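Enquirer: quick one: sequence plus predicted model below, questions after.
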Amino acid sequence: MLKFVGKRLATGVGLIAALSVLTFFLLQFGAAGTAQRIAGQSASPEAVAVVEERLGLDRPPLERFGSWVADALGGDLGRSWFGGQPVVDTVTSRMAVTVTLAVGSVVLTAVIAVVLGALAAARRGWLDRLVQLLGVIGQAIPGFLMALALVLVFAIELDWFPATGYTRPSESIGGWLLSIALPVVALTVGSIGGVAQQVRGSMIDAFSRDYVRTLRSRGLSRRRVVYRHVLRNAAGPALSILGLQFVILLGGAVIVETLFSIPGLGPAALSSTSQGDIPVVMGIVVVTGVVVVLVNTLVDVAQAWVNPKVRLS
């Protein structure tokens, strides 16, 4: 198992390295404009040159990238060119908020999708068709449109939840749950259908296997066969798509966090990219990459535990 995890982590490190190189050199195309914005649109070329020297933009890109890598390996991602705050503090605090939304959505998706998928597979007929229809509708509705609909109904009309804003758990657990409820639901709706369909398909395939008929012929109840054996065999594909959904939700959180005024990575990514704040953008890319690699590794470990054959693949 350790060798299995080591291979996955090594692959993840390579992915993060490639992503860092690609992002850094793509950002260089707008670096000169960033110095002009910091110095002011009416600043003289001399003043812009002073800013470029302070930011290190007067050095060759390869040299700057080497310096960034050396600092990053030591845990220093630099400081924001515009605010001056340490990038590590900014990104990690905001990442905690974004990951909370993504994890909450994944958990809610897993619970609802497994129930719907299992019901659709076990009771073929109108319920099966209804689950498939709901899944298609959920996937067809854009996340931002769902978010606006939830705000209109549950925040404005019913006044059950706050329309915008974020309450930290340290301030109030109840307020925190209320502030993330609508964003989590908005992220969840679009992902339920895909996971439910995967669970349904895996369970239907498992029902046709010989071991299920053998277990039933030995007198085991249908419920026991489903919960003890069929669901476990369907768990592997479901875990794979849940891991993929987590990555997608991290991206979808950018729009949802902006709509709900939640201080996650979304608003920071948009503002730093539009400003050309390279240290913050690089910090977001690297930290997000690390989170994705860790989550995928955990999913692979869970799959290997459920199905030992995965370790040999």
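Expert: Received it, and whenever you're ready, just let me know what you need.
Enquirer: CA only for contacts and neighbour counts going forward, please
Expert: Will do.
Enquirer: quick one: stretch 115-129 to chain centroid distance?
Expert: 28 Å (CA atoms, centre = their mean, to the nearest Å).
Enquirer: what's the end-to-end length of it?
Expert: 15 Å (CA to CA, to the nearest Å).
Enquirer: and stretch 224-235, by the same measure?
Expert: 16 Å.
Enquirer: for Gly236, give its distance to Leu27.
Expert: Taking CA to CA, one finds Gly236 at 38 Å from Leu27.
Enquirer: can you check Phe161 too?
Expert: Taking CA to CA, one finds Phe161 at 39 Å from Leu27.
Enquirer: show me which of those two is the more surrounded one.
Expert: Legend: neighbour count by other CA atoms under 10 Å for Phe161 and Leu27, higher for Phe161 (19 against 15).
Enquirer: now that one: closest residue in space, sequence neighbours ignored.
Expert: Excluding the flanking residues, the one nearest Phe161 by CA to CA, 6 or more residues apart in numbering is Ala155, at 4.9 Å.
Enquirer: close enough to count as contact, the one you found and Ala149?
Expert: No - judged on CA atoms under 8 Å, Ala155 makes no contact with Ala149 at a distance of 9.5 Å.
Enquirer: and the comparison structure, right after this:
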Amino acid sequence: MLRLASVRLALSVPIMAIVATMTYFLVELVPGDPAAFLLGSGATSKQVSDLHHELGLDRPLIDRFLSWFGDLLHGDLGTSFVTNESTLTSLSRAMPVTVSVALLATIFTLVVGVTLGMLAAVRGGVADAFVQWFGSISMSIPNFWLAAVLVLIFAIKVPVLPATGYVPVASSPTDWFAHLILPTIAVGLAGVGQVAFQTRDAVADQLSREYVRTLIAAGLPRWRILGKHVLRNASGPIVTVASIGFVFALGAVVVVESIFGLPGVGTLMLTAVRIHDLPLVQGAVLMFCLVVVVANLVTDLIVAALNPRVRLT
């Protein structure tokens, strides 16, 4: 297990370096002059030139990149052009919101998807047909449309849940959860179908194995066979699909955050793009990449723990 983690961490280093390089140069290609935008349309060319020098934008591109990359190696993501606040500080404040929604959405996807998949594999017939229908519908609904519908129903028509805002979990766990219920459903429903289909196929495959018939003949309760043996042996591909769903959930949160007024990284990044705050955009992209790398590492470790055959020895 330790060797597996070491290999995955070693592979993540060049990936992060490549992403950092591509992120920097792609963000630099964004049209518009940050200095001119910050000063407004009434600024003189002298004022724009002075701000270019103050922000370091008058230096050659390669020099700016090497300086930025060197600071990055020391954990410095730069400083916001607009607020003059450390990019790392801004992201550290916003990232818990985004990760909270993505994690809750992934848990929601797993619970509902695995339950439906198990039902389809064990019962078959009408249950299987319903799961296939529901899974296909869930994957087809745009999350931004679902978010608007959820707000309309549960925050306006029947006001039982808050429509916007965020409460830190340390302040009130109950209010924190209440504010994230609707975003969680809006983001997580799209992945239910994929998890349900994967669970259905994996469980059906395990149910056809010889060891299941042996356990049934030995008189073990059906629920114990399904929970302890079948689901465990089928969990590898399910966990992998859930990991991919978490990555997609991070992307969906960027859109959904603006609908629910959540102060997450998605909202922060969209605002930074609009006001040409390049260090904040670059830092947000790198932070997303880091979260994805960590999620993939955790997934590999979970799969290895569930299935010793994939461990490196």
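Expert: Noted; the coordinates are in hand. Predicted model, so just to flag it, every value in this text is computed and none were measured.
Enquirer: coming back round to it: give the contact list for the residue nearest to Phe161 of the first structure.
Expert: 161-163 (CA atoms under 8 Å, 6 or more residues apart in numbering).
Enquirer: nearest to Leu15 of the first structure, of these?
Expert: Nearest to Leu15 of the first structure among those: Ala163, at 37.7 Å, using CA to CA.
Enquirer: doesn't that closest one fall inside a strand?
Expert: No - read with DSSP: H, G, I helix; E, B strand; the rest coil, Ala163 of the first structure is coil and lies in no strand.
Enquirer: which residues touch stretch 197-208 of the first structure?
Expert: 113-114, 117-118, 120-122, 132, 135, 212-213, 230-231, 233-235, 237-238, 241.
Enquirer: drop anything exposed from those residues.
Expert: With burial judged by 16 or more other CA atoms under 10 Å, the buried subset of these is 113-114, 117-118, 120-122, 132, 135, 212, 230-231, 233-235, 237-238, 241.
Enquirer: so how far is Pro142 of the first structure from the residue nearest to Phe161 of the first structure?
Expert: Following CA to CA, the distance that separates Ala155 of the first structure from Pro142 of the first structure is 19 Å.
Enquirer: middle-most residue in the first structure, spatially?
Expert: Centroid-nearest residue in the first structure: Leu250, 2.5 Å away (criterion: CA atoms, centre = their mean).
Enquirer: three-state assignment of it?
Expert: Leu250 of the first structure is classified as helix under three-state DSSP.
Enquirer: tell me which residue of the second structure lines up with it.
Expert: Mapped onto the second structure by TM-score structural alignment, Leu250 of the first structure lines up with Leu250.
Enquirer: its match: what's it in contact with?
Expert: Neighbours of Leu250 of the second structure in contact, by CA under 8 Å, 6+ apart: 98-99, 102, 288.
Enquirer: which of those does the first structure keep?
Expert: Counting by both residues aligned by TM-score structural alignment, their matches' CA atoms under 8 Å, the first structure reproduces these contacts from the contacts of Leu250 of the second structure: 98-99, 102.
Enquirer: between the contacts of Ala155 of the first structure, which is nearest Gly83 of the first structure?
Expert: Among the contacts of Ala155 of the first structure, and counting by CA to CA, the member closest to Gly83 of the first structure is Ala163, at 28.2 Å.
Enquirer: that closest one is in contact with Val153, isn't it?
Expert: No - applying CA under 8 Å, one finds Ala163 of the first structure not in contact with Val153, separated by 10.0 Å.
Enquirer: these two - which one has more neighbours?
Expert: Each of Ala163 of the first structure and Val153 has its neighbours counted (other CA under 10 Å); Ala163 has more, 23 against 14.
Enquirer: dump the residue contacts of the more buried one.
Expert: Here Ala163 of the first structure is in contact with 151, 155-156, 260 (CA under 8 Å, 6+ apart).
Enquirer: so how far is Ala43 of the first structure from it?
Expert: Counting by CA to CA, the gap from Ala163 of the first structure to Ala43 of the first structure is 41 Å.
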